[in-house]
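[1] give me coordinates for this.
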Amino acid sequence: MHLSFHGADRNVTGSCHLIQCAGKKILIDCGLFQGGRALSEENAEDFGFHPWEIDFVLLTHAHLDHCGRLPLLVKRGFKGEIITTSASKDLARLVLLDSAHLQESEARSREKRSRRQRHEHEAPAPALYTLYDATRCFDFFGRVAEYQQGIPLAEGINACFYDAGHILGSASVALELEEGDHRRRIVFSGDLGSDGRVILRDAEPPPPADFVVMETTYGDRLHRSLASSIEELYTSINTCFARNGNVIIPSFALERAQELLWYLREGVESGALPAGMHVFLDSPMAISATEIYRHHPECYDEQSAQLFAHQRDPFTLANLHIVRDLNDSMAINQIKGGAVILAGSGMCTGGRVQHHLKHHLWDRNSSVVFVGFASKGTLARQIIDGQRSVRILGEEVAVNAQIHTINGFSAHADRDELLAWHHHIQAPHTFLVHGEDEVMQHFAGLLQNTKVHLPQQGECFDLLAL
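    From the prediction side, this is the model:
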């Protein structure tokens, strides 16, 4: 009975953990490393295990850093079963097809650069995986998990998914393991949501366990209150409009975009925001994700369920413009003021937001509002950390716009919420993952009545010997 770590170990992305028990190998997530060239190169390296030996993948949710290497896993020989919730399955299809398209586009760009620079003798790196690989990956999605309903994986091995409250369909996973006369329960937190959010229910802790593997993204800080965060969002928009500028909000397509649409609608309806305010949802993925959200009421909290029951769409407001076409996206930059532009990606590592930042970041009248976590090495983190200029789409761009960072919208639990969730699990052994090293060190010092482990990449633990 062994547990090994193959991603999100002393960093924030690439979640991937492996359980070996009773002759079966079970992978919890298979995410993409994000944040810089070194991490991108790490995606192409060996997994640290043989993909063809994996029997099951239990996917906690559809964020790219948790599901983004699934097509590569299949490409390299995986023949097992992928199990996740219905909503995560739908969102993963969207995310993985988009990722494959991006992988192919970046590979073509590398090839063109190589030719221009006459480096024909140096073969550019190929796409990590293709649209074909991503499409083929969906053939291996099998049974659909329902919250609090056990799923037998093999004799003596059962899995149960619990609502993690992070994004639509997100889950923590509890594994009941039996090997010979030994029985153990291990819980994987996945990413945990912050309490009191709109749209989704709060996270539900699994039952107590012998071991817990948990995320620590915000393990060293508290979020601002939601009410003050909403007020700051409205203030940042109104003050920018008073300067006749535009507001750029780099937004994650899953959960954050839908939540922001909710608050922008509420702001207009309450009079806190201008009635004629134009909002552009400029993210094909976010647009499609919003449609998926509408089809999964089983994930809603009571407030959201009641709105839909009364035929009210909480994601729609009067002057909302859905922008799918690239030419329409580029035309937005002709608007000189009074627009809110929601565009992907949240960490500004790609997507249409880079185009909008290139046209607005130098403008003192404009504002950029960050409403989510930004990993080290990302463009978003460079701007947040106060760099005077940044490189965007091959050009150096001055940072003159007003920069706002509002962390109260985070889809991740904060320090106290993580501690409360951990206290419920009561695990004698805790493995901390999915956080920056200094954050994990801080959070480890707060935990009581448990032995804390901070695993390194590739480290393996004998669960019967601990």
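[2] from here on, contacts and neighbour counts on C-alpha atoms
    Fine.
[3] count the residues that sit near G276.
    G276 has 11 neighbours, counted by other CA atoms under 10 Å.
[4] give me the nearest residue to it, chain neighbours excluded.
    Distances taken as CA to CA, 6 or more residues apart in numbering put N319 closest to G276, at 6.8 Å, once the chain neighbours are dropped.
[5] that neighbour and V268 touch, don't they?
    No. With contacts defined as CA atoms under 8 Å, N319 does not count as touching V268, sitting 10.0 Å away.
[6] which positions in whatever helix or strand L264 lives in come out as buried?
    If you go by DSSP states H and E, L264 is part of helix 256-270. For helix 256-270, the neighbour count (16 or more other CA atoms under 10 Å) marks 256-268 as buried.
[7] thought I322 was touching H278?
    No. Applying CA under 8 Å, one finds I322 not in contact with H278, separated by 10.9 Å.
[8] distance of the residue nearest to G276 from L307?
    Distance from N319 to L307, counting by CA to CA, to the nearest Å: 20 Å.
[9] what's the answer for W421, then?
    For W421 relative to L307 (CA to CA), the value is 29 Å.
[10] run this one through as well so I can compare:
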Amino acid sequence: MKLTFLGGAKTVTGSCYWMQANGKNILIDCGMFQGHDKEEDLNFEEFPFDVTSIDYLLLTHAHIDHSGRIPKLCKDGFKGKIICTKATADLCAIMLPDSGYIQESEVEWKNRKRQRAGKPLIEPLYTYQDALDCIQFFSPVSYHQEVRLQGNITIKFSDAGHILGSSILEIWVNENNSETKIVFSGDLGNQDIPLLKDPEIIESADYLIIESTYGNRIHKEKENKVRNLLNIMEETIAQGGNVVIPSFAVGRTQEIIYEIHKYRELYKDDMEFLTHVPVYVDSPLAISATEVFRKNLDCYDEEARAYIENGDNPLDFPNLTFTRTPDESRLLNEKQEPVIIISASGMCEAGRIKHHLKHNLWKSNSTILFVGYQAPGTLGRRILDGAQKVKIFGEEISINARIENIEGYSGHADQQGLLNWVRGFKNKPKKIFIVHGEPESQHAFAKILKKQFKIETIIPERGDSYELTSYSITAQKPLEHLRENFVRLQLLAQLDVLSEEIYFLTKQLNQDVLNGKDDEEIKIIQSEIEEIQNSILQINLMLKGSV
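    Purely as a prediction, here's the structure:
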């Protein structure tokens, strides 16, 4: 059996793994690279295999960084089965067409600019119709249902507790009279995520491929996250400001709605604002996803099901409004009274959230409240990292708003949660592959895995390939071009972010110098600028040397 890492390697997006066993070709996930424009160019690469040869695509969950290139796969000739849980299939039926619509809209906007500049026009990665066409290949299964594939391969999905329908994937491969078991963690959820069940324990594996989004972090304030959320809201509303929550349309949005619904009654005496302040969910995709949540009650935890059994809808309350049209969305920024706006995208890279940031980031009485992971290079990450100004739709926006981040609402398990899950294996894996994380997170997680469990780990790069048997693992020749493209585009993305930061820094320095910094402060600034100059000169010399 051969396993090749095509995405989600030393990064948190683009999850995709290619397994070859007994003459069968299987993909595990087929996600989009997300973040900076340059990194997203990876999505346009040709697949490094004959698309028509892929027999099965096994999908751990519906998030676009795991499912977003499925329409391209089908457009390029895939005719096999896409196997996943029913809830995942239901979510993909709305998320993938939405992604196609975004691809078309962004290309239309770019082409207007390219046409004016005399540049050739470009095509979208895929269209809305391409995404609709791929839904026919989905083949939903139930949790815990053992599915026998061709090629002496058996699979089973268990609940990962990350989003509705998310799965841990177990794969048994029988070849050469020997059985090898591989487990893909998918994205593992936190314990006690609202609405959802906790991640299930898996008892055995020969090899484990595990995510590491928070492999070096412990979520702060997990116990007090609800109180913290409500306190931030109350304080902002009392100042007459708006609370803007960039939120993933699937998962986080429904969790926040559920929390407000639940605590409106519990805290009604000292959190009275919850009963009358308007709450808006401003994302057509989030609205459709909420309907999917309502139709998959079997995925709910006991508390959420109790609401349903008592005739209460846990994803609704009287002062909640869903805004569907662009006109309804625009009107939110004209309201005089304080409001709470939950809007996608969660990393602030696209969608209606950018308009709400444009209208609220500069207001000192408003709050931007992050409740999910922000990938490097994204607008959300720059805001969270303390940028003083950002560009939105080409306009410079000063950041005067209160910026808050509640890590306890992350849909990903933290380091302790990941370790506890690995601890649940009765028969520990021989080797662990660490994926879906930034390098510093992966290295920290690898170190603690070895310390606590004495298990050797591998942190694969994009394009790395391994031959696996029940008793050995052998590195194969990697797909070098995949690795090189990834590194080059990451570097270009970093340069673009650096360029924007230098632009704002230059403006700030000009202003500070003109406003009369004292001589000692000027000398310090001058010294630091000289260091930056020397670094740039060294890079320039390296580049000239490589020409």
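[11] tell me the first helix or strand C-terminal of the helix holding L264 of the first structure.
    Defined by DSSP H and E, the subsequent element after helix 256-270 of the first structure is strand 278-282.
[12] which residues in the first structure does the longest helix along the second structure match up with?
    Assignment by DSSP state H gives helix 480-514 as the longest helix of the second structure. Alignment of helix 480-514 of the second structure against the first structure: no match, by TM-score structural alignment.
[13] now the common contact residues for N319 and V268 of the first structure.
    Taking CA atoms under 8 Å, 6 or more residues apart in numbering as the criterion, N319 of the first structure and V268 both touch M277.
[14] who touches the residue nearest to G276 of the first structure in this structure?
    With CA under 8 Å, 6+ apart, N319 of the first structure has these contacts: 276-279.
[15] show me what the helix holding L264 of the first structure is packed up against.
    Here helix 256-270 of the first structure touches helix 284-294, going by 3 or more CA pairs under 8 Å, 6 or more residues apart in numbering; DSSP states H and E.
[16] need the counterpart of I459 of the second structure in the first structure.
    Checking TM-score structural alignment: I459 of the second structure goes with L454.
[17] any idea how far A465 of the first structure is from that match?
    Applying CA to CA to L454 of the first structure and A465 of the first structure gives a distance of 17 Å.
[18] neighbour count winner among the two?
    Taking neighbours as other CA under 10 Å, L454 of the first structure and A465 compare with L454 leading, 16 against 7.
[19] excluding its backbone neighbours, what's nearest that one?
    L432 (5.4 Å).
[20] and for T367 of the second structure?
    T367 of the second structure's closest residue in space is R402 (CA to CA, 6+ apart), at 4.5 Å.
[21] tally of neighbours for the equivalent of Y280 of the second structure over in the first structure?
    Using TM-score structural alignment, the equivalent of Y280 of the second structure in the first structure is F280. For F280 of the first structure, the number of neighbouring residues by other CA under 10 Å comes to 19.
[22] how far does the longest helix of the second structure sit from its chain's centre?
    Relative to its chain's centre, helix 480-514 of the second structure lies at 22 Å (CA atoms, centre = their mean, to the nearest Å).
[23] what's it packed up against?
    Applying 3+ CA pairs under 8 Å, 6+ apart, one finds that helix 480-514 of the second structure contacts helix 37-40.
[24] ok, now how distant is the alignment partner in the first structure of H144 of the second structure from F211 of the first structure?
    With TM-score structural alignment defining the correspondence, H144 of the second structure maps onto Q148 in the first structure. Distance of Q148 of the first structure to F211 of the first structure, given as CA to CA: 19 Å.
[25] same drill for those two, tell me which one is more crowded.
    F211 (24 against 15).
[26] buried sites along stretch 140-147 of the second structure?
    140-141, 143.
[27] okay if I get those as JSON lines plus distance to L188 of the second structure and secondary structure?
    Formatted as JSON lines, those follow (distance: CA to CA, whole Å; DSSP: H, G, I helix; E, B strand; the rest coil):
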{"residue": "P140", "distance to L188 of the second structure": "20", "secondary structure": "strand"}
{"residue": "V141", "distance to L188 of the second structure": "20", "secondary structure": "strand"}
{"residue": "Y143", "distance to L188 of the second structure": "15", "secondary structure": "coil"}
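[28] helix, strand or coil for the residue lying closest to L419 of the second structure once chain neighbours are set aside?
    Using CA to CA, 6+ apart and skipping the chain neighbours, the partner closest in space to L419 of the second structure is L449 (7.5 Å). Under the three-state scheme (DSSP: H, G, I helix; E, B strand; the rest coil), L449 of the second structure adopts helix.
[29] and D133 of the first structure, how many neighbours does it have?
    20.
[30] over to G23 of the first structure?
    9.
[31] next structured bit after the longest helix of the second structure?
    Per DSSP H and E, helix 480-514 of the second structure leads on to helix 519-546 as the next helix or strand towards the C-terminus.
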